[in-house]
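Undergrad: Show me the folded form of this:
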Amino acid sequence: MRFPPRPRKSLAGAVLALGLGAAALAPMQTATSAPAPSPVDGVYDVLGKSWGVSPAEAKARLDGEHTKAAAFETAKAQLDGAFFNSERQLVVNVHSARAAQIAREHGLAPRSVARGEKALAKLQSQVQALADKSGSLQVQSIGADLPTDRLQVVLQPGKQSAKTVALVKQLKAISGVDVSTNDTTLTMTADVIGGQIMDLVPGTNCSLGFPGTRNGGDNVLLSAGHCVEGNPMIQNRSGVRLGVGVASRFRTGSPSVDMGLMDIDSNNVGRGYIDNRNGQTTRVTGSSKAPVGSTICKAGNTTGWTCGTITQYNLTVNYGGAGGSVTQTSGLARSTVCTEGGDSGGAYISGTTAQGMTSGGPNDGHDCGWNQGSNATGSYSFYQPVVDAAQYYGVTLTTS
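TA: A predicted model of the protein is given here:
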């Protein structure tokens, strides 16, 4: 479910009850505020505590993931998708002996598959067309699952309508498609310092995302589209204006993409790090789409610093909204990171590499706690990959 922006309350209430998303935004600072703290990459401390290892060992594990991901990027033209397995091997799909050899030369684990990432993408387009044509309003999400090499279609909970029953019959006849029913609905999550509150005027809240520049130096912030739909004025927790929403590809009730843009006022500064919400910050050194299975963390104003792994890319999700509206939202990634309402728009990061901004998650009353790292388990979230948003809007992320 999309985490919609929540009504803005008193300042104290706003800090606790943000409206959307799980990821925290990259830090911004007003021209009149104190100097920004130096980033110390606090991601490793919290991950180390979650995993029961030292910060140095946590950093070594993440560095190992990134080294393998870089090797995959070098050889990906010959391969067909990749994911980390439970032994932290980066498994890659291949369709020939030559491709398998290339994978091994790069330290990757090849496996031969019936479909692979490209075929699953084509199958997803076919299934999405059938779902759209069916008229069913009970399809919750459609997306590829690389580890199983199958397409997953998830339905809303509740009794199936006649249109849904007919659609399910069609889908079960297609090789490689799994159909299941979720037990909960989905909802969207709703200074400039990543992970801090994004106070929207009028009346709702999100979390901040990633600052950057475009059009020759214009300072902007990449956010979840539903946070800046309608171009709201945006403040920090102290009521100081940060900027204004200027673009959103999210349209409630219409096929959408959950990416948007805030223009940062000239007297404010976007910073190349995020607030871990634990007294530390983490640098942003670049951006990527890390392989499925990669470790990822997010900073959000409601739940702080929580971590998990990437599970899927290119999902199409149907978010329920006010008045029974349904917003079909495409291009999302899914992770096991726990989020709650008020985290939306916030920043996901793998090590120091930006990954995305919180979009939404299950509306099941779960409690992530605060700053629980990888211990905030039992839930999942959707996020908008930052690479896609930056490319669409022509934004260069601010790094440090």
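
Undergrad: use CA for all of it now, contacts and neighbours both
TA: Fine.

Undergrad: Counting residues, which strand of the chain comes out longest?
TA: As far as residue count goes, and with DSSP state E defining each element, the longest strand of the chain is strand 304-320.

Undergrad: what distance separates that strand from the middle of the whole chain?
TA: Mean C-alpha position of strand 304-320 versus that of the full chain (Cα atoms, centre = their mean, to the nearest Å) differs by 5 Å.

Undergrad: cool, and stretch 352-360?
TA: Its chain's C-alpha centre and that of stretch 352-360 lie 4 Å apart, by Cα atoms, centre = their mean.

Undergrad: all helices for the stretch 251-400 of the chain, in order.
TA: In the stretch 251-400 of the chain, the helices defined using DSSP state H, counting those that start in this stretch lie at 386-393.

Undergrad: One more: the stretch 51-200 of the chain?
TA: Per DSSP H, counting those that start in this stretch, the stretch 51-200 of the chain has helices spanning 55-75, 97-105, 117-134, 162-172. These are given in chain order.

Undergrad: To compare against the first, here's the next sequence to fold:
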Amino acid sequence: MTISVTRTRRAAAVGATALALLLGPLALTGGATPLPAAAPSADLPAGMVDALERDLGVPRAEAGQRLAFQADAATKVRTLTQALGATYAGAWVDPAAGTVHVATTTPTKVRGPMATGVTTVTVERTLAQLESLGATLDAAGLPADVATWYVDVPTNKIVVEAVGDTAAAAALVAAAGLPAEAVTLAAAPAAPQTFIDVIGGRAYYINSRSRCSVGFSVQGGFVTAGHCGTTGASTTSPSGTFRGSSFPGNDYGWVQVASGNTPRGLVDNYSGGTVRVTGSQQAAVGAYVCRSGSTTGWRCGTVQSYNSTVRYSQGSVSGLIRTTVCAEPGDSGGSLVAGTQAQGVTSGGSGNCRSGGTTYFQPVNEILQAYGLRLILG
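TA: Next up, the predicted model:
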């Protein structure tokens, strides 16, 4: 069996490369249609425009247009997903070029109004087949030297990242019996770690020993990362109690706040303002996303993949969103948004906000469903 060994590379349609660098925990003890040249952005929070320009080089005049495009694209992708059914192999967008790509094993199904403005890519494997291959890796168990696997939709392959040498990833793939042509091995110089360090991105404290960040307000409290606290753990600023926590396997939890605290549907943009949360519709691969956290504030990047499994030192976590957003210890649990749509809470990753990094997020809709919670909208 021969498996290609490469650095993880994103397709040109996505146009973003993740940098895998070291992060550690922090405790209190320590077919393109060009976009118009100018687009209104006056209605966007200044902090969001600043961060998109700083982190992704998005011209300020085009920020509003690009975000509007990706919101429309998310609706189009949802329609394509339903229409293609079992033949669907994923979709991705490029907000800068204004393109929507959909992959399928049966391209003739992309027809009629839903084909307008869509580039169809014919592939060998459906998204369900790729995710099934990933589930096989989960069943085999990720060894300590394997950092993550994820579905790379633009290349129609599973990417398995190992820390440094890819030998451990190759051995896992071989032992799991995955076909060589469906796998890309990638070398990551450091292992992902949880960001043990809240009100949409603002700090909160767990058992007076560690700091994390609030994800999103829900009725009665807020959601955050599961690794931040176990069920029953107490919090301060705001005061509350973890009523549910799942980690590893998942990385989600929810905190019921004490009376006197008022959950609001807002996320701190760390520029003197807030971003209101209007829903939780999933963005497409390639979409711009921004994260709020109590260590590094407001940072932006792009979505690289969904349903990624990550091997932390504490164990594997599955079903995560992989992004190029940077993060650092203490940002854990914080909010990830696409425009004003809630996406997930910060789980962990590698790298930092000085040299770049890869960060993984627990999808917010899964948390809401797991605990029967209702997102509070701004």
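
Undergrad: can I get the helices of the stretch 51-200 of the first structure in JSON lines with distance to Thr327 of the first structure and mean neighbour count?
TA: Written out in JSON lines, the entries for these read as follows (distance: least, Cα to Cα, whole Å; neighbours: other Cα atoms under 10 Å):
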{"stretch": "helix 55-75", "distance to Thr327 of the first structure": "33", "mean neighbour count": "17"}
{"stretch": "helix 97-105", "distance to Thr327 of the first structure": "40", "mean neighbour count": "16"}
{"stretch": "helix 117-134", "distance to Thr327 of the first structure": "12", "mean neighbour count": "16"}
{"stretch": "helix 162-172", "distance to Thr327 of the first structure": "17", "mean neighbour count": "15"}
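
Undergrad: how about these, which one is nearest Ser223 of the first structure?
TA: Across the helices of the stretch 51-200 of the first structure, Ser223 of the first structure has its closest neighbour in helix 55-75 (24.7 Å, Cα to Cα).

Undergrad: Just give the nearest non-adjacent residue to the alignment partner in the first structure of Glu131 of the second structure, would you?
TA: Taking TM-score structural alignment, the alignment pairs Glu131 of the second structure with Ala121 from the first structure. Leaving aside its sequence neighbours, Ala121 of the first structure sits nearest to Ala144 (Cα to Cα, 6 or more residues apart in numbering; 7.2 Å).

Undergrad: if I pick the one you found, what's in contact with it?
TA: Residues in contact with Ala144 of the first structure (Cα atoms under 8 Å, 6 or more residues apart in numbering) are Glu117, Leu120, Ala121, Gln124, Arg150, Leu151, Gln152, Gln312, Tyr313, Asn314, Leu315.

Undergrad: separation between the match of Glu131 of the second structure and Ala100 of the first structure?
TA: Counting by Cα to Cα, to the nearest Å, the separation of Ala121 of the first structure from Ala100 of the first structure is 22 Å.

Undergrad: likewise Phe3 of the first structure?
TA: Using Cα to Cα, one gets 42 Å for the distance from Phe3 of the first structure to Ala100 of the first structure.

Undergrad: and for stretch 330-339 of the first structure, what span of the second structure is it aligned with?
TA: With TM-score structural alignment applied, stretch 330-339 of the first structure matches the range 318-327 in the second structure.

Undergrad: quick one: contacts of that stretch?
TA: Taking Cα under 8 Å, 6+ apart as the criterion, the residues outside stretch 318-327 of the second structure that touch it are 16-19, 150, 249-250, 289-291, 293, 296, 299-310, 344, 348-353, 356-363.

Undergrad: Quick one, which of the residues you listed are buried?
TA: When those are checked for burial by 16 or more other Cα atoms under 10 Å, the buried set is 16-19, 150, 249-250, 289-291, 293, 296, 299-310, 344, 348-352, 356-363.

Undergrad: picking up where we left off before, could you dump the helices of the stretch 51-200 of the first structure to JSON lines with distance to Gly225 of the first structure?
TA: JSON lines is the format used below for these (distance: least, Cα to Cα, whole Å):
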{"stretch": "helix 55-75", "distance to Gly225 of the first structure": "28"}
{"stretch": "helix 97-105", "distance to Gly225 of the first structure": "37"}
{"stretch": "helix 117-134", "distance to Gly225 of the first structure": "22"}
{"stretch": "helix 162-172", "distance to Gly225 of the first structure": "29"}
